[in-house]
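[1] Sharing a model prediction with you, sequence too.
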Amino acid sequence: MTAPSPERGRLAAALRELKGRTGLSLVGLAAKTAFSKSSWDRYLNGRTLPPRDAVQELCRLAGEPEGRCLALWEIAESEGSGRAAAQPPGEAAPVEDDERQVSADRSSVHRRATLAAVLASVSAVVVGGVAAAALLLPERGGEPGASLSPPPSVAGPRCRGEVCEGKSPMRMKCAGAPLTLASYRTATGASLELRYSEECGTSWARMWGTRIGDRLEMSATGGARDSAGSGPGKGRVRSVEIENGVDADSYVYTPMTAADPGSVVRACFDPVAGGEECFDSRVAR
């Protein structure tokens, strides 16, 4: 069996730590998420890069903020691991999980059909509404009934413009599909990027391949609203510092600042060894 890449291995180790915190077995994870037992086995052992949604669901179950694990996931994906859409060769498909899910679904449908029949004997007028409500109600104990499709996730950013000021692009869901305004490689070998979210109307910077003590600052000036004195171009500086080894192995993001089309976004990298380096880019109008 081919060993996982170092990037995927770090992600798998973080996911195993979260699984231990939940106290759930693989069967338990499969029951509480949209992913099968055998899928979780592959994700946790680093054999397959998990989907982003799987990482988010495990963070939710463990009560862990998503930022660190999603950063590790992004590194693993960007290093060429790719999403594992196909079943690995020689591995049996998770039939037992599919059969368990279908069986639970049929059992749920049977129970609800029985309830609808009883209600029908009470009143032919209300049976339609009550039976429909019964079909939509959760099972006893507050757990949702089995379903062959995962529940839809909440989409869209949680803030926009000035409301996002100083907040995390990951937690505010502004980092889903951002534009990369510019990339830069420092003399120390660190990689930097300026990012912009059209949905959120914000910009931020990120760095990786860094050392403990390295610092990154960014700001945005100018823009469409700035001439009226109400825009984001007030020179607010957002910064972040590499504090430990986990940070050094991850993408680390500055907080966001509001940025209009036409804004000039600037980042400055101050390595622990000294020798500041800066670069900038303009948000397209």
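    Thanks, I have the structure now.

[2] all contacts plus neighbour counts: C-alpha atoms, from now on.
    Will do.

[3] count of residues packed around S121?
    Counted by other Cα atoms under 10 Å, the residues lying close to S121 total 9.

[4] My error: substitute Y253 in the last question.
    27.

[5] Please give the element, helix or strand, for the residue lying closest to it once chain neighbours are set aside.
    Closest residue to Y253 apart from its sequence neighbours, by Cα to Cα, 6 or more residues apart in numbering: R206 at 4.3 Å. If you go by DSSP states H and E, R206 is part of strand 202-208.

[6] Show me the strands in the stretch 1-150 of the chain, by range?
    According to DSSP state E, counting those that start in this stretch, the stretch 1-150 of the chain carries no segments that qualify as strands.

[7] hang on, the earlier thing: check which element follows the strand holding R206 along the chain.
    Taking DSSP H and E, what comes next after strand 202-208 is strand 215-221.

[8] who does the strand holding R206 touch, helix- and strand-wise?
    Under the contact criterion of 3 or more Cα pairs under 8 Å, 6 or more residues apart in numbering; DSSP states H and E, strand 202-208 touches strand 191-197, strand 215-221, strand 252-253, strand 257-258.

[9] now that strand against strand 215-221, angle please.
    Using axes from the mean of the first three to the mean of the last three Cα atoms, to 10 degrees, the inter-axis angle of strand 202-208 relative to strand 215-221 is 160 degrees.

[10] what angle do strand 202-208 and strand 191-197 make?
    Going by the same axes, to 10 degrees, strand 202-208 makes 160 degrees with strand 191-197.

[11] Specify the stretch among the helices and strands packed on strand 202-208 that is closest to L119.
    Nearest to L119, of all these, is strand 191-197, at 51.7 Å by Cα to Cα.

[12] mind checking how far A31 is from D280?
    Distance check for A31 against D280: by Cα to Cα, to the nearest Å, it reads 48 Å.

[13] oh, I was asking about A117
    Distance from A117 to D280, by Cα to Cα: 68 Å.

[14] put this beside the first:
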Amino acid sequence: MKYTITIPEQFPAMSVKELLEDYFLIPRKIRHFLRTKKHVLVNRQIVHWQSKIQAGARIELTFDEEDYPEKIIPWGKSELVQVLYEDEHLIVVNKPEGMKTHGNDPTEIALLNHVSAYVQQTCYVVHRLDKETSGAILFAKNPFILPILNRLLEDKVISREYLALCQGRFPENTQTITDKIGRHRHDRRKRVIDPQKGQTAITHITRLKALGKTSLVACRLETGRTHQIRVHLSYHGHAIVGDPLYSHIVADRLMLHAHKLTFTHPFTLETISVQASSTSFEKGLRNR
């Protein structure tokens, strides 16, 4: 694998060593191979690793197969993939409801397999959507960028906004739910509010409009716990319509949709913002 990255103007000053270690997060063993094999070029020249990187510089990285061994998975159907954004390193697609992000065993076919078939190489999950949830989801197209995207997620600079139709009326235009979430004692599928042993979970809610006895809200995640929006809304008396685990209101689907995904591209520093539509979600709104 060979990648050429042009350093943008607003990139922070750093050395070649800092770029590879602190920004690209390349493991020590692979950095050693890059150095000994002279597989790092700056403007097509071999440079000292303490040399400073200048804006506009072209960084060429060559990885051998043993650096990042390819993980082989069965490919799915490329025609099932709806692309929202794509470049050499990453791809954002619109996941339909009723499809898993990835399989539970190596032979199970899920969205990851379909995306890999579309890209014609094994892709990697950056974040997940529940099987019942539709919308924008990000995948890495190579193992080089995967840890960089994972760090962006951990640093909370990948913004994920959802639309949810939930029961009842919201008394406030905006609110933030911070209840900790843990596992259900008796049902492994479920999560519960657990103030003592639960993990920190933060969901920002904005009321959009009332639809009969339900409300359409926008939810922005600050953390990414399993079933976070579903558990938070249900605990506060606003279970999502059609939720098979946390709601008694029946619908054709779970009325939760990952509407918008926004992040800064780690290589170009451009803002990438995509919006995903869902015919079934919009139909569910019209039926209220």
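    Looks like it arrived, so ask away. In this text, all values refer to a predicted model and were calculated from it rather than measured experimentally.

[15] Quick TM-score on the pair, please.
    Comparison of the two superposed chains (TM-score structural alignment, normalised by the length of structure 1) gives a TM-score of 0.21, and 104 aligned residues with a Cα RMSD of 6.4 Å.

[16] isn't the residue nearest to Y253 of structure 1 right up against E241?
    No - contact criterion Cα atoms under 8 Å: R206 of structure 1 and E241 do not qualify, at 10.7 Å.

[17] Remind me which helix or strand A117 of structure 2 belongs to.
    helix 111-119.

[18] Which helix or strand lies directly C-terminal to that helix?
    Later in the chain than helix 111-119 of structure 2, the nearest helix or strand by DSSP H and E is strand 124-125.

[19] Could you look up the next helix or strand downstream of that following strand?
    Next along from strand 124-125 of structure 2, by DSSP H and E: strand 134-140.

[20] For that next one, which helices and strands make contact with it?
    When contacts are defined as 3+ Cα pairs under 8 Å, 6+ apart, strand 134-140 of structure 2 sits against strand 90-95, strand 124-125, strand 256-264.

[21] can you list those strands in JSON lines and add mean neighbour count?
    Below are these laid out as JSON lines (neighbours: other Cα atoms under 10 Å):
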{"stretch": "strand 90-95", "mean neighbour count": "22"}
{"stretch": "strand 124-125", "mean neighbour count": "19"}
{"stretch": "strand 256-264", "mean neighbour count": "21"}
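
[22] in which helix or strand would I find H32 of structure 2?
    Here H32 of structure 2 is assigned to helix 28-36, by DSSP H and E.

[23] Check which residues of that helix are buried.
    By neighbour count on 16 or more other Cα atoms under 10 Å, the buried set for helix 28-36 of structure 2 is I30, R31, L34.

[24] sorry, back to before: compare A117 and D280 of structure 1 (neighbour count), which wins?
    D280 (18 against 12).

[25] Pretty sure that one sits against A267.
    Yes - the criterion here is Cα under 8 Å, and D280 of structure 1 meets it with A267 at 6.1 Å.

[26] what sits in contact with each of the two?
    L194 (Cα atoms under 8 Å, 6 or more residues apart in numbering).

[27] As a check, name the ranges of all helices in structure 1.
    Here structure 1 has its helices, by DSSP state H, at 6-22, 26-32, 37-44, 52-62, 67-76, 95-122, 127-136, 245-248.

[28] which stretch among the ones you listed comes nearest L194 of structure 1?
    Nearest to L194 of structure 1 among the helices of structure 1 is helix 67-76; the distance by Cα to Cα comes to 15.7 Å.

[29] who does the closest one touch, helix- and strand-wise?
    Partner elements for helix 67-76 of structure 1 (3+ Cα pairs under 8 Å, 6+ apart): helix 6-22, helix 52-62.

[30] repeat that for 7 Å
    Contacting helix 67-76 of structure 1 under the criterion 3 or more Cα pairs under 7 Å, 6 or more residues apart in numbering; DSSP states H and E are the following elements: helix 6-22.

[31] Flag every buried residue along the helix it packs on.
    Residues of helix 6-22 of structure 1 classed as buried: E7, R8, G9, R10, L11, A12, A14, L15, R16, L18, K19, T22 (neighbour count, 16+ other Cα under 10 Å).

[32] that older thread, so how far is Q101 of structure 1 from the residue nearest to Y253 of structure 1?
    Counting by Cα to Cα, the separation of R206 of structure 1 from Q101 of structure 1 is 41 Å.

[33] Number of residues surrounding the closest residue to T264 of structure 2 other than its chain neighbours?
    Nearest-residue entry for T264 of structure 2: T271, 4.5 Å, with adjacent residues in sequence omitted and distances by Cα to Cα, 6+ apart. When neighbours are defined as other Cα under 10 Å, T271 of structure 2 has 11 of them.

[34] before we move on, what about C219 of structure 2?
    The number of residues packed near C219 of structure 2 is 25, by other Cα under 10 Å.

[35] Quick check: it is in a strand.
    Yes - with DSSP: H, G, I helix; E, B strand; the rest coil as the criterion, C219 of structure 2 is located in a strand.

[36] wouldn't it be in contact with I205 here?
    Yes - when contacts are counted by Cα atoms under 7 Å, C219 of structure 2 is listed as touching I205 (4.7 Å).

[37] could the helices and strands packed on strand 134-140 of structure 2 be laid out in a markdown table, adding distance to T279 of structure 2?
    As requested, those are arranged in a markdown table below (distance: least, Cα to Cα, whole Å):
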| stretch | distance to T279 of structure 2 |
| --- | --- |
| strand 90-95 | 12 |
| strand 124-125 | 25 |
| strand 256-264 | 11 |
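
[38] And the ones you listed: which comes nearest L165 of structure 2?
    Checking these against L165 of structure 2 by Cα to Cα gives strand 256-264 as the closest, at 6.8 Å.

[39] Report the buried residues of stretch 112-123 of structure 1.
    R112, A116, L119, A120.
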